[in-house]
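[1] Fold the following for me, if possible:
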Amino acid sequence: MSTGATRPTIGAVVLTMNDRPEEFPRAMASLLAQEDVDLDIVVVGNGCIPDQVPDGCRTVDLPENVGIPEGRNIGAQHVKGEYLIFFDNDAHLPQTEVLARLAARLDQDPHLAYMQPRISDPDTGITLRRWVPRLRAGDPTRPGIVTVMAEGVVLVRRSAFDEAGGWPGHFFLFHEGIDLAWRLWDRGYTGYYSPDIVVHHPATDPARHDTFYRLNGRNRAWVARRNLPAILIPFNLATWTLITLWRVHKPHALQVSFAGLFEGLRGGHGERAPMTWRTVGRLTRAGRPPIM
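    Here you go, the predicted model:
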């Protein structure tokens, strides 16, 4: 990774719990193979001392698992670069110019805060609906402006990330990408989904245990309470409730989901900074009103 005057500088943040001995080395090798960028890479051990870390990468050891968004916040404090790449440790970059292409798009538009590649399963080529950061996700090959993000692999402008206050660290897991994206939009930025730039990630199902349903419900409430004008909060949560009733059919899962929702409504969401009505209008014109 040589230096050059026109090369983008990127701080890469990767979290590990030392539980992916095959995927993690592949993820790191694909980062280190990126061309035409200057990378500063940190591996954050979330409750562990990272192992299998290649030469040229620094580490941060956290004594306990602080969750994904806070782990990424801590990692961002330890890297330099005009852009930040947040990178799941079971993802990998199939081509050596992925980061350079993402950075080039951000470089062209100062109002663009984040670039979202298309995430696909390396074996099947499937792009899950939850990886497509917009409504009408049936066609994952359609590019365009987006108002949320898939947090697992995303390139963010460092200055915008800092201006927005970073990830909501206390969320621990789930929906931190909605929170960050809304706060970026409220500061006049936009996001872009570029499906011609592909990143590989195994298509796993996160809905396996009670923690998923509880944090999903709690953090939905927190996102709304932190970011929306008061009058829109009940509409947003009513939409989430209807979608949950439609998608979730197991009685126990529904019970845990709504227990999480009520937990979020009781408090703990952190500082409230409702978006302006101008932002509500911008999000709506971009195809995703914030009640969805």
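[2] Every contact and neighbour count from this point should use C-alpha atoms.
    OK.
[3] I'd like to check which residues are in contact with the closest residue to residue 258 other than its chain neighbours.
    Leaving aside its chain neighbours, residue 258 sits nearest to residue 217 (6.2 Å; criterion: CA to CA, 6 or more residues apart in numbering). By CA atoms under 8 Å, 6 or more residues apart in numbering, the residues touching residue 217 are 257, 258, 259, 260, 261, 262, 264.
[4] Run through the strands of the stretch 1-150 of the chain in chain order.
    Secondary structure of the stretch 1-150 of the chain (DSSP state E, counting those that start in this stretch): strands at 9-16, 38-46, 58-62, 83-87, 112-120, 144-146.
[5] Run the chain-centre distance for the fifth one.
    In terms of CA atoms, centre = their mean, to the nearest Å, the gap separating the centre of strand 112-120 from the centre of its chain is 10 Å.
[6] Which other helices and strands does it contact?
    helix 98-108, strand 153-157, strand 190-200 (3 or more CA pairs under 8 Å, 6 or more residues apart in numbering; DSSP states H and E).
[7] Go ahead and confirm residue 118 touches residue 196.
    Yes - counting by CA atoms under 8 Å, residue 118 touches residue 196, with 7.0 Å between them.
[8] more crowded one of the two?
    Neighbour totals were compared for residue 118 and residue 196, and residue 118 leads with 26 against 12 (other CA atoms under 10 Å).
[9] Pull out the buried positions in stretch 45-58.
    45, 46, 47, 48, 49, 50, 53 (16 or more other CA atoms under 10 Å).
[10] Please apply the same query to stretch 228-247.
    228, 229, 232, 233, 236, 237, 240, 241, 244.
[11] Let's see this one next, to set against the first:
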Amino acid sequence: MGDRPGELRALLDSVARQDGDPVETVVVGNGAPVGAVPAGVRTVELPENLGIPGGRNVGIEAFGPAGGDVDVLLFLDDDGLLARTDTAELHEETDLAWRALDAGWMIDYRADLVLLHPTLPPSRHAVHHRMVARNRVWPARRNLPAPLVPGYLGVWLLLTVVRRPSAPALRAWFGGFREGWATPCGPRRPMKWRTVWRLTRLGRPPVI
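    Got it, this is the predicted structure:
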């Protein structure tokens, strides 16, 4: 972030317009200066870009150790917007959800909350297809019990082929898939089998 000050200001203004109790806001400059922000908004500027998960981890710590000073944390990107009240929608969220559930947390799906994001094709990023595949493999290697890894990745491989991407996109996807196996994915902490069962009962078995 750092190169979209107009979008950031629009996002912060949309947060301030929400009904209910005041929202405490922290903006993390992930390797970039934050610039001017509205009064009451705290800022943290990092000397280098830590990536999306790393930047969010810093934001969490701004609310006490492990975010323990607050009840709810919400992450927003600087190119998103919280919807107006009169408005009639690369796998890091899967990794976070799996680990949170395995740690005993509950995920509350809130269909009444509406967020906005510009309508842009993900493929606008040159590395999109490669990163989608690589980042599908990494969380599986880190978080899934070994017997489930082939099934989970096999399902996504099949879905990718069925969607009939272009030949260059498919080559990039398979390149990312190989990269996901060939490169370090971080510490492996497979979820408990009771978490697998919990996900299954929630309608999200970790093979899809």
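[12] Got a TM-score for the two of them?
    After superposition, the two chains reach a TM-score (TM-score structural alignment, normalised by the length of the second structure) of 0.87; 202 aligned residues with a CA RMSD of 2.0 Å.
[13] quick one on the thing from earlier: would you turn the buried residues of stretch 228-247 of the first structure into TSV with distance to residue 21 of the first structure and secondary structure?
    What follows is those, written out as TSV (distance: CA to CA, whole Å; DSSP: H, G, I helix; E, B strand; the rest coil):
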residue	distance to residue 21 of the first structure	secondary structure
228	41	coil
229	45	coil
232	45	helix
233	42	helix
236	40	helix
237	39	helix
240	37	helix
241	38	helix
244	35	helix
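[14] In the residues you listed, find the pair that's most separated.
    Spatially, the most separated pair among those is 229 and 244, at 22.6 Å (CA to CA).
[15] Tell me which of the strands of the stretch 1-150 of the first structure lies nearest to residue 76 of the first structure.
    Proximity to residue 76 of the first structure (CA to CA) singles out strand 9-16 among the strands of the stretch 1-150 of the first structure, at 6.5 Å.
[16] Taking strand 153-157 as reference, get the angle to the closest one.
    Relative orientation of strand 9-16 of the first structure versus strand 153-157 (axes from the mean of the first three to the mean of the last three CA atoms, to 10 degrees): 140 degrees.
[17] just how off-centre is strand 9-16 of the first structure within its chain?
    Distance of strand 9-16 of the first structure from the chain centroid (CA atoms, centre = their mean) equals 13 Å.
[18] helices and strands around that strand, which ones?
    By 3+ CA pairs under 8 Å, 6+ apart, strand 9-16 of the first structure packs against strand 38-46, helix 68-76, strand 83-87.
[19] rerun at 10 Å
    helix 23-32, strand 38-46, strand 58-62, helix 68-76, strand 83-87, helix 98-108, strand 153-157 (3 or more CA pairs under 10 Å, 6 or more residues apart in numbering; DSSP states H and E).
[20] looking at these, which is closest to residue 127 of the first structure?
    With CA to CA, the closest approach to residue 127 of the first structure among these belongs to strand 153-157: 13.2 Å.
[21] Distance from the chain centre to whichever helix or strand comes after that closest one, please.
    For strand 153-157 of the first structure, the following helix or strand on the C-terminal side (DSSP states H and E) is helix 158-164. Centroid separation between helix 158-164 of the first structure and its chain, computed with CA atoms, centre = their mean, is 14 Å.
[22] what's helix 158-164 of the first structure aligned against in the second structure?
    Per TM-score structural alignment, helix 158-164 of the first structure has no counterpart in the second structure.
[23] for that helix, which positions count as buried?
    158, 160, 161, 164.
[24] Just put the residues you listed in TSV and tack on distance to residue 34 of the first structure.
    Putting these into TSV (distance: CA to CA, whole Å) gives the following:
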residue	distance to residue 34 of the first structure
158	19
160	24
161	23
164	28
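[25] want to try JSON lines for the helices and strands packed on strand 9-16 of the first structure, with distance to residue 183 of the first structure as columns?
    Listed next are these as JSON lines, based on distance: least, CA to CA, whole Å:
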{"stretch": "helix 23-32", "distance to residue 183 of the first structure": "28"}
{"stretch": "strand 38-46", "distance to residue 183 of the first structure": "25"}
{"stretch": "strand 58-62", "distance to residue 183 of the first structure": "27"}
{"stretch": "helix 68-76", "distance to residue 183 of the first structure": "15"}
{"stretch": "strand 83-87", "distance to residue 183 of the first structure": "17"}
{"stretch": "helix 98-108", "distance to residue 183 of the first structure": "18"}
{"stretch": "strand 153-157", "distance to residue 183 of the first structure": "13"}
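[26] between the ones you listed, which gets nearest to residue 253 of the first structure?
    Of those, nearest to residue 253 of the first structure by CA to CA is helix 68-76, at 22.7 Å.
[27] Just want the angle from the closest one to strand 83-87.
    For helix 68-76 of the first structure against strand 83-87, the angle by the same axes, to 10 degrees is 140 degrees.
[28] so how far does stretch 52-60 of the second structure sit from its counterpart in the first structure?
    Following the fit onto the first structure, the mean deviation recorded for stretch 52-60 of the second structure is 1.1 Å by mean CA distance after the TM-score superposition for the first structure.
[29] so where is that stretch in the first structure?
    Stretch 52-60 of the second structure lines up with residues 68-76 of the first structure when matched by TM-score structural alignment.
[30] helix or strand for residue 255 of the first structure, which one?
    Taking DSSP H and E as the definition, residue 255 of the first structure sits inside helix 251-266.
[31] mean shift between that helix and the second structure?
    In the superposition with the second structure, the aligned residues lie an average of 1.2 Å away from helix 251-266 of the first structure, counting by mean CA distance after the TM-score superposition for the first structure.
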